[in-house]
Structure formats: C-alpha cells, structure tokens
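In: pasting the sequence and the predicted model now:
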Amino acid sequence: MIDMQKGCFTLKTPRYDTKGVVQQIHKLAQVFRKQNNPVIYTQHDRTGIGVFEKNTPD
C-alpha cells in the first residue's frame, strides 16, 4: 500500500474506483493486523511541488 496520499486523489487527478480501492486497503490492513504483521505508515514531508507542497490545502 504505497502512494495513498490525498494529493494523488484530487478532482484534477481522478482515479479508478477510489472508494473501492480505499476500502480494499483498509481490509488488507485489518488482515495484516489480525495476523500480527506490521502495517507501516509513511507521511510525505511536503517538500514536493503542487498539491505536495508545504502549506497547500488537502
């Protein structure tokens, strides 16, 4: 589960079945947790450009 930051899911950058994909990711994380496997989160530091730039709205 990589690159799920909000900047990838804007009205300008629509994705196929966003709601379904996010639901599947949540289900997969639950399976990992139930099996005592790690679920690792990362956070973009907003040093990029555009929607990934610091102090830009979600």
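Out: Structure received. Residues are numbered from 1 along each chain as shown.
In: CA atoms for contacts and neighbours, from now on please.
Out: Fine.
In: three-state assignment of Q30?
Out: helix (DSSP: H, G, I helix; E, B strand; the rest coil).
In: roughly how far does it sit from Q23?
Out: 11 Å (CA to CA, to the nearest Å).
In: can I assume K19 sits in a strand?
Out: No. Counting by three-state DSSP, K19 is not part of a strand but helix.
In: another structure for you, compare them:
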Amino acid sequence: MTRPLPGHRGAVLAIWFLLLALLASVVALVVVVPRDGLGHRPPPPTRAAADERVPR
C-alpha cells in the first residue's frame, strides 16, 4: 500500500473506520436476520394446534 501524503493520516483513519463500520453492519445483518429472510416469520399457531398442545 502506498504511503499517504503528510497530513492525510486523519483521512486514512476515517476511511478505515468507515470500512470497519460497514463490515460490522454487514456482519450484524447476517447474524440478526433469520435464515428465511427479512420479515418472514412463521405464522402464529392456530387455535387447533394450541388446543392439541394442552394436556388433558
């Protein structure tokens, strides 16, 4: 990698910080988003399914 010009160290650090923030946001999305995609939650259990789970 080429050496930055004198006095441009802050800009280089800012660019690296932005790249790291972007990478962290991508990793957070991959971890948080469920595998079946964005906003696709399984439907709530129906009344019949809930009644089957209740022991009698």
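Out: Sure, I can see it. Owing to the predicted nature of the structure, the values given are computational and were not obtained by experimental measurement.
In: TM-score for this pair?
Out: Remark: TM-score between the superposed chains equals 0.40 [TM-score structural alignment, normalised by the length of structure 2]; 28 aligned residues with a CA RMSD of 2.5 Å.
In: now the helices: where do they sit in structure 2?
Out: 9-32, 47-53 (DSSP state H).
In: pick the most buried one from those helices.
Out: Highest mean neighbour count among the helices of structure 2 (mean count of other CA atoms under 10 Å): helix 9-32, with a mean of 12.
In: by contact count, what packs against that helix?
Out: Of the remaining helices and strands, none touches helix 9-32 of structure 2 by 3 or more CA pairs under 8 Å, 6 or more residues apart in numbering; DSSP states H and E.
In: helix or strand: which one has R33 of structure 1?
Out: Assigned by DSSP states H and E, R33 of structure 1 belongs to helix 18-34.
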